[in-house]
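Student: pasting a predicted model and its sequence here:
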Amino acid sequence: MGPPPMPLAEIEGISMDSAANFKPDNFMCMSTPLDWILPCLSYFVMPEKQKLVQLFFGKYHGTITEPGCYFRTTIGMERRRVDTGLITFDTTNVEVLDACGNFDIISEIVTYFIEDSRKAAIDVWNPHRFVRDQAPVVLKRVVSHIAYACIRKQGVFVTDYLDN
């Protein structure tokens, strides 16, 4: 067997005012540099017009929607930020055939915002790039069903077509 364990009061470097205040697990608290770094990495700030989708070991864990300071563990947690503010961009000129077969060069300005941050973060790798890639395709589809001469006269028809 070996010698009996030394009483805690006889260990050098420990001053005990009372035995009730001493906890043996206090020796391990913040003993390595990693113990100091992990808590610092766990704090983050959520700005306005952003949402944060949390994945815990690859599974959806929740969405933080309110701005403020947060503390979440970094072990096994992946955070994906999604901008939910209004975003506007201009597309390059797109060559399109209208309903009459006329060749037109059209440009567009797209304004959008992300409504469902969970779908944007999980289902699409880069949601803003996805919208930029899909905008010319939608423009071609809409213009191919409408004659260019009718667009100025039948703006309500175009709006109804886009809503459906």
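Tutor: Structure received.
Student: C-alpha from now on. contacts and neighbour counts both.
Tutor: OK.
Student: helix, strand, or coil at the residue lying closest to residue 162 once chain neighbours are set aside?
Tutor: Closest residue to residue 162 apart from its sequence neighbours, by Cα to Cα, 6 or more residues apart in numbering: residue 142 at 7.5 Å. At residue 142, secondary structure determined by DSSP: H, G, I helix; E, B strand; the rest coil is helix.
Student: equivalent analysis for residue 100, please.
Tutor: Residue 100 - assigned by three-state DSSP - is coil.
Student: residues touching the closest residue to it other than its chain neighbours, list them.
Tutor: Nearest non-adjacent residue to residue 100, counting by Cα to Cα, 6+ apart: residue 147, 5.6 Å away. Contacts for residue 147 (Cα atoms under 8 Å, 6 or more residues apart in numbering) come out as 98-100.
Student: make a PyMOL selection of the buried ones in the residues you listed.
Tutor: To isolate the buried ones among the contacts of residue 147 in PyMOL, judged by 16 or more other Cα atoms under 10 Å, type:
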select buried, resi 98+99
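Student: how about the strands in this structure?
Tutor: 43-46, 50-56, 59-64, 68-71, 77-83, 87-90, 94-97, 103-106, 109-112 (DSSP state E).
Student: so which of those is the most surrounded?
Tutor: Comparing the strands of the chain by mean neighbour count (mean count of other Cα atoms under 10 Å), strand 50-56 comes out on top with a mean of 20.
Student: now do the residue nearest to residue 80 when sequence neighbours are not counted against residue 81, distance only.
Tutor: Closest residue to residue 80 apart from its sequence neighbours, by Cα to Cα, 6+ apart: residue 53 at 5.2 Å. Counting by Cα to Cα, to the nearest Å, the separation of residue 53 from residue 81 is 6 Å.
Student: put this beside the first:
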Amino acid sequence: MNAEKVIKPTAGWVGVTMVITSLGLGIAGLILEFIPAIFFLALAVFLIIGFVIVAPNESNVLVFFGRYVGTIKENGFYWVNPLNLKRNISLRARNFNGEPIKVNDKVGNPIMIGLVLVWKVEETYRSAFQVDDYQHFVVVQSEAALRKLAGHYPYDNFEAENTEITLRAGGEAVNEQLEIELRERLDIAGICVIEARINYIAYASEIAGAMLRRQQATAIVAAREKIVEGAVGMVELALKQLSEKKILDLDDDKKATMVSNLMVVLCSDEGAKPVINAGSLY
């Protein structure tokens, strides 16, 4: 059998009755000295081994001399064959908050990336028998999936400007790919992936300083472009209104001087310091 089989064994109170009966016969044998008391007392101890208590969102996998018998998933008090090996497997949802690991992104930059995974056991047969340790399997495969995902996308679009999805800005698209990869990897262990998210991402320490300066330079250039664009518009508007309202009659040289002065004032990092000229400019 290579699939989970859910069973509902004998109620535990039936086992309690058998244990009490065996104990009673054993005690009677000791008193009357004609019943094999040792046998019934040993039988009572043997029957006690068969008791199983299954809590809510827990399960118990039963194996009889190497043969899979079934899985108890319904919570309650039961009695099973005492010769069965019993393995408890929790069906509760669990969190795996992985430590950030160093990987290389699509363009080869070393980055630190970590994930948080919410998972639970869905198929107890595969969790118990298809892998050696399903909890350790989740940890190892989560790191492997994270490394593979990081290799498919760049950290940002500095070096891959045509890339639409990046690890830093991909958001739900990247997380969706991570979930798909994890579901494929953990299916062999009967694990259900409820949610997977990247919870930490940064450049590795050896290049973090250089990349930070690069990001700052990019931000400064973008800000300068906006400032120049706005300054050009204001200068154009000023010249147009001066001409339309006939406030000043400027030749090309005067216009060039005025444009130069306005651009310096509007694009400067510091506030303008006006100079009052009491005489003529010419």
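Tutor: Okay, I see it. All figures in this text were calculated on a predicted structure; none of them were measured in a lab.
Student: coming back round to it: of all the contacts of residue 147 of structure 1, which comes closest to residue 74 of structure 1?
Tutor: residue 98 (53.1 Å; Cα to Cα).
Student: could you find the counterpart of that closest one in structure 2?
Tutor: Here residue 98 of structure 1 is matched to residue 105 in structure 2, going by TM-score structural alignment.
Student: separation between that match and residue 229 of structure 2?
Tutor: Distance from residue 105 of structure 2 to residue 229 of structure 2, by Cα to Cα: 35 Å.
Student: list the contacts for the nearest residue to residue 54 of structure 1 once chain neighbours are set aside?
Tutor: Counting by Cα to Cα, 6+ apart, residue 54 of structure 1 lies nearest to residue 79, which is 4.8 Å off, once chain neighbours are set aside. Residues counted as contacts of residue 79 of structure 1 (Cα under 8 Å, 6+ apart) are 52-55.
Student: redo the residues you listed as CSV? Include distance to residue 63 of structure 1.
Tutor: Below are these laid out as CSV (distance: Cα to Cα, whole Å):
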residue, distance to residue 63 of structure 1
52, 6
53, 5
54, 6
55, 9
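Student: what about structure 2, which of those residues hold up?
Tutor: Retained in structure 2 by both residues aligned by TM-score structural alignment, their matches' Cα atoms under 8 Å are the following of these: 52-55.
Student: would you point out the most distant pair within these?
Tutor: For these, and using Cα to Cα, no pair is farther apart than 52 and 55, which are 9.8 Å apart.
Student: picking that back up, how near is the aligned partner of the residue nearest to residue 54 of structure 1 in structure 2 to residue 58 of structure 2?
Tutor: Using TM-score structural alignment, the equivalent of residue 79 of structure 1 in structure 2 is residue 86. The gap separating residue 86 of structure 2 from residue 58 of structure 2 is 13 Å, by Cα to Cα.
Student: what do you get for residue 82 of structure 2?
Tutor: Distance from residue 82 of structure 2 to residue 58 of structure 2, by Cα to Cα: 20 Å.
Student: now do residue 191 of structure 2
Tutor: Distance from residue 191 of structure 2 to residue 58 of structure 2, by Cα to Cα: 15 Å.
Student: equivalent analysis for residue 215 of structure 2, please.
Tutor: For residue 215 of structure 2, the distance to residue 58 of structure 2 - Cα to Cα - is 50 Å.
Student: what touches both of residue 53 and residue 81 of structure 1?
Tutor: residue 121.
Student: in structure 1, which residues correspond to the helix or strand hosting residue 227 of structure 2?
Tutor: If you go by DSSP states H and E, residue 227 of structure 2 is part of helix 205-244. Mapping helix 205-244 of structure 2 onto structure 1 (TM-score structural alignment) gives no aligned residues.
Student: and the angle from that helix to strand 110-121?
Tutor: Put simply, helix 205-244 of structure 2 runs at 110 degrees to strand 110-121, going by axes from the mean of the first three to the mean of the last three Cα atoms, to 10 degrees.
Student: look up how far residue 65 of structure 1 lies from residue 109 of structure 1.
Tutor: Residue 109 of structure 1 is 28 Å from residue 65 of structure 1, by Cα to Cα.
Student: do residue 148 of structure 1 as well
Tutor: According to Cα to Cα, residue 148 of structure 1 and residue 65 of structure 1 sit 43 Å apart.
Student: leaving aside the residues adjacent along the chain, what's closest to residue 112 of structure 2?
Tutor: Ranked by Cα to Cα, 6+ apart and with sequence neighbours excluded, the top spatial neighbour of residue 112 of structure 2 is residue 102, at 4.6 Å.
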